[in-house]
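A.B. asks: here is a sequence with its predicted model. Questions after.
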Amino acid sequence: MKLGDLSYMNPWWEGKEDYHARRWREQRIHWWPKWADELSLEPFSLNFVLGPRQVGKTTGIKLLIQELLKENPPESVLYINVEILPDYRTLSALIREFQELKENEGIKRGYIFLDEASSLEGWWRGVKPLIDAGLLENDVVTVTGSSSLRVKRDIEMFPGRRGKGITLEVMPLSFREYVGVMDLKRPELHREKTLRLFEEYLKTGGFPGSINGLPMDDLLGAYIGELVRFGKSLEIARETMAAVIRSAPSATSFRALAKATSGYSYKVVQDYIEFFRELYVLGIAYLRQGEQVLYKREKKFFFRDPLLARLFSAWSGTQLREEALYEWLVQEHLYRRFGEVYYYRNSYEVDAIVGDLKVEVKAGKAHRKYPKNVNVLEKEDVPFFLLDATPP
């Protein structure tokens, strides 16, 4: 494979408009990805952009490329969808050929975008030697991936070789971000409209495609494709997901989930749940009592976006419980804000705690008294809690 074979991925080389950028512009609802402004664009930088499939990583990269082309020649930008490459040697050869092209054109600074690098085993072997040899010292390299633990493991292969680069996680829009995209100012003053938007958000989640009314079969298909790619059994994945959804919103254990399957061991169930965590589908709230986190005790598993909850509920043939969905939204909200979320259980249970902030979610009216320091949220309280960005 030669660099010329990638011209269809780099239409700006031939003065053509990029497909993703055009499609973004034509969407009824679109927004500039703020994370694209955070990337380091000063050589040498090795950036990593992580996040679930179809969250807009590729589109964000293509929009950033459009901005770069306003001040840089077309030949200074290389985009590679790494999924199509047979091995890391091909990746290395393409980058070296790109360096030769720049030199021939008298271009000093280059921008290299490696999309979905986590799909190619050992991709880093095609980049690291070039960094060590100083061949990329005038370049900015940005790597994206949809498998968090896999890419995070690969990041460790570049100790002291990141330059000015940073690592970003791109997630589906939170409800607060969704309200901003819908251009609702001061939502706390428009209660009914905010509640209607929240009902829509529960259906679409924060994925650009679903927000624009596109069918989301492709999104589910992308996750099924990841399962197949990494040699996972769809039957085990389906049973594991069904067990997780049926157990919610109660805390449970890997052993209890395994008993809810047709006979898989708790080790197998644990492995599949960890894989779903790696794909940004599930999160875990561990039990915390005082300052102690009890990692081996029962856990609360939560979906990281309401659309993902609906898709996997339908895929696994399991009914989605409303009270679980509301609790998951609060747990994800706190996890994004503070990087951690736990739950508490003693004589009473609290669904989500971070620091001194304690939140109990009730889809209906609360039937018991909680301590004064526990925020009890009823159904219509949840969207306004999600809009609050005030730290505890």
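C.D. replies: Structure's in. What do you need? No experiment lies behind these values; they were computed from the predicted model shown.
A.B. asks: C-alpha only now, for contacts and for neighbours.
C.D. replies: Will do.
A.B. asks: am I right that residue 287 is in a helix?
C.D. replies: No. Under DSSP: H, G, I helix; E, B strand; the rest coil, residue 287 sits outside any helix and is assigned strand.
A.B. asks: you'd agree it is up against residue 301?
C.D. replies: No. Counting by Cα atoms under 8 Å, residue 287 stays clear of residue 301, with 11.3 Å between them.
A.B. asks: most distant residue from the centre of this structure?
C.D. replies: For the chain, the residue at maximal distance from the C-alpha centroid (Cα atoms, centre = their mean) is residue 104, at 38.7 Å.
A.B. asks: which of the three states applies to that residue?
C.D. replies: Secondary structure for residue 104, judged by three-state DSSP, is helix.
A.B. asks: distance of it from residue 97?
C.D. replies: Distance of residue 104 to residue 97, computed by Cα to Cα, to the nearest Å: 11 Å.
A.B. asks: what secondary structure does residue 353 sit in?
C.D. replies: Of the three states, residue 353 takes strand under three-state DSSP.
A.B. asks: tell me which stretches of the stretch 151-300 of the chain form helices.
C.D. replies: Ranges of helices in the stretch 151-300 of the chain, per DSSP state H, counting those that start in this stretch, are 175-181, 191-204, 208-211, 217-229, 234-247, 254-259, 266-278.
A.B. asks: do a quick rundown of the strands in the stretch 51-200 of the chain.
C.D. replies: Remark: strands assigned in the stretch 51-200 of the chain by DSSP state E, counting those that start in this stretch are 77-81, 110-115, 139-145, 167-169.
A.B. asks: next up, a structure to set beside the first:
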Amino acid sequence: MIKREIEPKILQDWNSKKAIVLLGPRQVGKTTLINDLVKEHSVLKLNGDDPQTRIQLSNVDFNFLKNLVSDYEVVFIDEAQRIENIGLAVKMLVDANLGKQIIVTGSSSLDLANKINEPLTGRKWEHQLFPLSWQEVRNEYTFAGAIQRLEEFLIYGMYPEVVTSSQKRKVLLQLAGSYLYKDILELVNIKMPDLLMKLLHALALQLGNEVSYNELSKILGVDRQTVVNYIDLLEKAFVIFRLYPYSTNQRNEITSKPKVYFYDNGIRNAIIGQFNPLKSRIDVGALFENFFVSEKLKRLSYDDFYGKMHYWRNTQQAEIDYLEILENKINAYEIKYSPKVKVNFTKSFTEKYHPENCFVVNSNNFWDYL
């Protein structure tokens, strides 16, 4: 098993008299990680994908719950977002102070926001697990081994099973099918499931570019609010995430169009059905930008970064690919796959915002920033 960066943080929260909540997309290794951490304990394992478990735990009865967990040190509830009233059930167990470590995992924040977060206010430590990070792969395969696989990561992504499989395309196509969107399709009343896939395809083709909700609504033949709602669902299911433009409310800055990135390059490429090598692609720059920004998201999450991630563009189309802003200090990044591309940071940005640092990231140095 590839060592996960988040493991020490979870162990730090052990025996804290709070529930440990681990969120992340399906198939990123949440269950594998927790099973490894609890292997020396007596564990009650419950899975929200199991109908019988859903029935048992949806009936919030304290005496039943107390007896259910009485013989175990650890209670591990997997895919908890599928269990009605699970937040109340976990709250009862935590408040009862039974000496049990409660661990809850979920593959979406769709219903966890209602079923877990509110009832567990002040009673949980929450973590997020992503597809494998560059640092995790580097630690497992050495720097030399990891850097030789950069093209593979740009094309096939970094889901654990994909990285370790000899049938990467087959695994990815299964992941990018309905299994990845299982929570959206089953837990939310999706009136137009085909629209979800068409929207994903459109977003995949606009990778690294600003996304106009109005344009998407015209392309898909639905109203703007439907597009916004479906993008919200995809974000809550950890398929995509949005990067918003940086603004100080100046008139000449765009504030309405986010960029949309995929948590994983491989999922994006599976959606559009393109696994051809980099030398025959026209989207190499977008792939590298998605890779770097998604790796930044992982890095900052694991490092407990509390600042903000943005991009910047003004009405004259001057642009900075990526910004990190912490306590009014700005680090600016221009992201180019080829080290040969010359980059000049636009004065309309540097003279106005006075960034702390300006970095040019390429395929020959990206690891210095991750």
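C.D. replies: Received it, and whenever you're ready, just let me know what you need. The model shown is predicted, which means the values in this text are computed figures rather than measured ones.
A.B. asks: quick TM-score on the pair, please.
C.D. replies: The TM-score (TM-score structural alignment, normalised by the length of the second structure) is 0.78; 330 aligned residues with a Cα RMSD of 3.0 Å.
A.B. asks: re the thing from before, for the residue farthest from the centre of the first structure, what are its contacts?
C.D. replies: For residue 104 of the first structure, no contacting residues are found, by Cα atoms under 8 Å, 6 or more residues apart in numbering.
A.B. asks: what does residue 99 of the second structure give?
C.D. replies: 17, 73.
A.B. asks: residue in the first structure matching it?
C.D. replies: In the first structure, residue 99 of the second structure lines up with residue 138, judged by TM-score structural alignment.
A.B. asks: tell me how far its match lies from residue 126 of the first structure.
C.D. replies: Per Cα to Cα, residue 138 of the first structure is found 17 Å from residue 126 of the first structure.
A.B. asks: with residue 282 of the first structure instead?
C.D. replies: If you measure residue 282 of the first structure against residue 126 of the first structure using Cα to Cα, the figure is 31 Å.
A.B. asks: still on that earlier bit, in JSON lines, list the helices of the stretch 151-300 of the first structure along with mean neighbour count and distance to residue 357 of the first structure.
C.D. replies: Output for the helices of the stretch 151-300 of the first structure, formatted as JSON lines (neighbours: other Cα atoms under 10 Å; distance: least, Cα to Cα, whole Å):
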{"stretch": "helix 175-181", "mean neighbour count": "17", "distance to residue 357 of the first structure": "19"}
{"stretch": "helix 191-204", "mean neighbour count": "16", "distance to residue 357 of the first structure": "23"}
{"stretch": "helix 208-211", "mean neighbour count": "20", "distance to residue 357 of the first structure": "31"}
{"stretch": "helix 217-229", "mean neighbour count": "14", "distance to residue 357 of the first structure": "34"}
{"stretch": "helix 234-247", "mean neighbour count": "20", "distance to residue 357 of the first structure": "25"}
{"stretch": "helix 254-259", "mean neighbour count": "19", "distance to residue 357 of the first structure": "27"}
{"stretch": "helix 266-278", "mean neighbour count": "19", "distance to residue 357 of the first structure": "24"}
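A.B. asks: those helices: which one's closest to residue 356 of the first structure?
C.D. replies: Of all those, helix 175-181 sits nearest to residue 356 of the first structure, with 22.4 Å by Cα to Cα.
A.B. asks: the closest one packs against which elements?
C.D. replies: Using 3 or more Cα pairs under 8 Å, 6 or more residues apart in numbering; DSSP states H and E, the elements in contact with helix 175-181 of the first structure are helix 191-204, helix 382-386.
A.B. asks: and the shortest one, what does it pack onto?
C.D. replies: Looking back up the chat, that one is helix 382-386 of the first structure. Helices and strands touching helix 382-386 of the first structure, by 3+ Cα pairs under 8 Å, 6+ apart, are helix 175-181, helix 191-204, helix 322-338.
A.B. asks: mind running it again at 10 Å?
C.D. replies: Counting contacts by 3 or more Cα pairs under 10 Å, 6 or more residues apart in numbering; DSSP states H and E, helix 382-386 of the first structure packs against helix 175-181, helix 191-204, helix 322-338, strand 374-377.
A.B. asks: mind putting those into JSON lines with distance to residue 361 of the first structure?
C.D. replies: Listed next are those as JSON lines, based on distance: least, Cα to Cα, whole Å:
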{"stretch": "helix 175-181", "distance to residue 361 of the first structure": "17"}
{"stretch": "helix 191-204", "distance to residue 361 of the first structure": "16"}
{"stretch": "helix 322-338", "distance to residue 361 of the first structure": "6"}
{"stretch": "strand 374-377", "distance to residue 361 of the first structure": "5"}
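A.B. asks: residue 221 of the first structure: which of these is closest?
C.D. replies: helix 191-204 (16.5 Å).
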